[in-house]
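>>> Sequence below, structure please.
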Amino acid sequence: MTPTLFQALQAARRAKRPVLLATRLSDGAQALVGPDGAHGANLPEAVVAAARQALAEDVARTVEVEGARWFLHPHNPPLRLIVVGAVHIAQALAPMAPPLGFAVTVIDPRRAFATGERFPGVALDHRWPDEAMAALGPDGRSAVVTLTHDPKLDDPALDAALRSDAFYIGALGSRRTHAARLARLAALGHAPETLARIHGPIGLAIGAETAPEIALAIMAEIVAVRRRATLVSPAREAA
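Next up is the predicted model:
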């Protein structure tokens, strides 16, 4: 890898920009490809298309184009799960995410709930959600889940998430609760098509009842959205 290419790759990783390193196996020629195409290189269009797909799927692969084999290696920013509310469902959800590649942060200013004893090994943020979300800066590799049922905590987090590139936004609550929530967020200036980004009631329809089951339904929906799988109706209408 040339010093210029290495510096460009490192700069993209520091800035948390998705980028893919394409290497022609016959001679080691390399180029970087982002979601909007190749930069500083004249790659065959089929290589760029395959690279963008590999980047979106976050899967390395080898492709053959015009008789040449290319190795496509995505360098995506880390996956993050930002949970608002240190509640029982969050306790079940937090350990499920790391094996799936997600770094977890739980936001809750209520220090009696957000403790290391209840969330061992999990990053805890005791700031109010608007401050915490501004500092965390959700991006296209972030999922945001609100679980408190308290508009003072959930609404600022959802407001921030809707103004971000978060790939998944979910909120716990019944259909009635969600309708009231949407009305409040609309009053903050969010259009209907923006509000449609919120998954609420949250989770896949697996008949979840217990906190671990609801957490499983939420995590399954996050993975399905990330992988662009076909989704079914929400899992639970929590009170």
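>>> hey, let's count contacts and neighbours off CA atoms from now on
Noted.
>>> Just give the number of residues close to residue 228.
As a burial measure, residue 228 scores 11 neighbours (other Cα atoms under 10 Å).
>>> To compare with the earlier structure, here is another sequence to fold:
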Amino acid sequence: MDLALLEALNTERAARRAAIVVTELGSGRQRLVTPAQVPADPLAGQLAEALRTGRSAMVEHGNERMFLSVQVPAPRLVITGAVHISQALAPMAAMTGLDVVIVDPRSAFATPERFPAVDLRAQWPDEALPSLALDAFTAFAALTHDPKIDDPALEEALRRGCFYVGALGSRKTHAARLERLAGRGLGTEMLARIHAPIGLDIGAATPAEIAVAILAQVVGTLRQRPAARERAA
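Purely as a prediction, here's the structure:
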């Protein structure tokens, strides 16, 4: 890999943006393709599928064999609310390969004793989220039931293009939430991206069952999303 290509790849990695290194096996030539460049690329279909799955692959184009080396940021789950559901959800999510961050300014809840080995931020969302730089490889779950905590975090997650955004609460609670978020300038199409009530409808009743429903929905969204939604420009 030549120095210019390596520097370009490292730039994309540092910014948590996906990229693919295409290597022509016959000539050894390499090029870097970003998600925004995929539609115009001769390998558009194969590149889109590689981005969707996050898996490197050998492909053919004409008489040429090429290797697609997929470089995608590690997916992560950011949660507002150091609550009982989060206590079950955090270790489950970690076992599936998600990096987990929990944000909650309520220091009585956000304690290392309740959340061992978890990246815990005992801060308000407007303090914690800028440094986390939410992106298209981040899932976000609002679990506090407190609009002062959840609403600004939901706005940030939607504006940053998180691949999954979910919020705890009944349909009535969510209707009121949508009114508040609309008042913050969020449009109908953006608000429609919120999964609420959060999680798959499996009749979950306990915190652990709700955590299972949330994680299943997050994983399903991550693995089934169209490649176009993976553009983290």
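>>> Which position in the first structure pairs with residue 57 of the second structure?
Matched by TM-score structural alignment, residue 57 of the second structure corresponds to residue 61 in the first structure.
>>> Pull the number of nearby residues for its match.
By other Cα under 10 Å, the residues close to residue 61 of the first structure number 14.
>>> before we move on, what about residue 6 of the second structure?
Quick note: residue 6 of the second structure (other Cα under 10 Å) scores 13 neighbours.
>>> Where does it fall, secondary structure wise?
helix 3-14 (DSSP states H and E).
>>> If I take the helix or strand that that helix is followed by and helix 3-14, what angle do their directions form?
Per DSSP H and E, the first helix or strand lying C-terminal to helix 3-14 of the second structure is strand 19-24. Counting by axes from the mean of the first three to the mean of the last three Cα atoms, to 10 degrees, strand 19-24 of the second structure lies at 150 degrees to helix 3-14.
>>> Following element in sequence after strand 19-24 of the second structure, please.
strand 30-33.
>>> Need the contact partners of that next one.
1, 5, 8-9, 19-24 (Cα atoms under 8 Å, 6 or more residues apart in numbering).
>>> Now rank those residues by neighbours and give me the top one.
Going by other Cα under 10 Å, residue 19 tops the contacts of strand 30-33 of the second structure with 28 neighbours.
>>> Not counting residues beside it along the chain, what's closest to it?
Spatial nearest neighbour of residue 19 of the second structure, excluding adjacent residues (Cα to Cα, 6 or more residues apart in numbering): residue 34 at 4.6 Å.
>>> Just give me the mean distance for the helix holding residue 6 of the second structure relative to the first structure.
On superposition with the first structure, the mean distance recorded for helix 3-14 of the second structure (mean Cα distance after the TM-score superposition for the first structure) is 1.1 Å.
>>> helices or strands next to that helix in the packing?
Helices and strands touching helix 3-14 of the second structure, by 3 or more Cα pairs under 8 Å, 6 or more residues apart in numbering; DSSP states H and E, are strand 30-33.
>>> Widest-spaced pair of the contacts of strand 30-33 of the second structure?
8 and 24 (18.4 Å; Cα to Cα).
>>> which residues does the most centrally placed residue in the first structure contact?
Nearest to the geometric centre of the first structure sits residue 142, at 2.6 Å (Cα atoms, centre = their mean). Applying Cα under 8 Å, 6+ apart, we find residue 142 of the first structure in contact with 79-82, 165-168.
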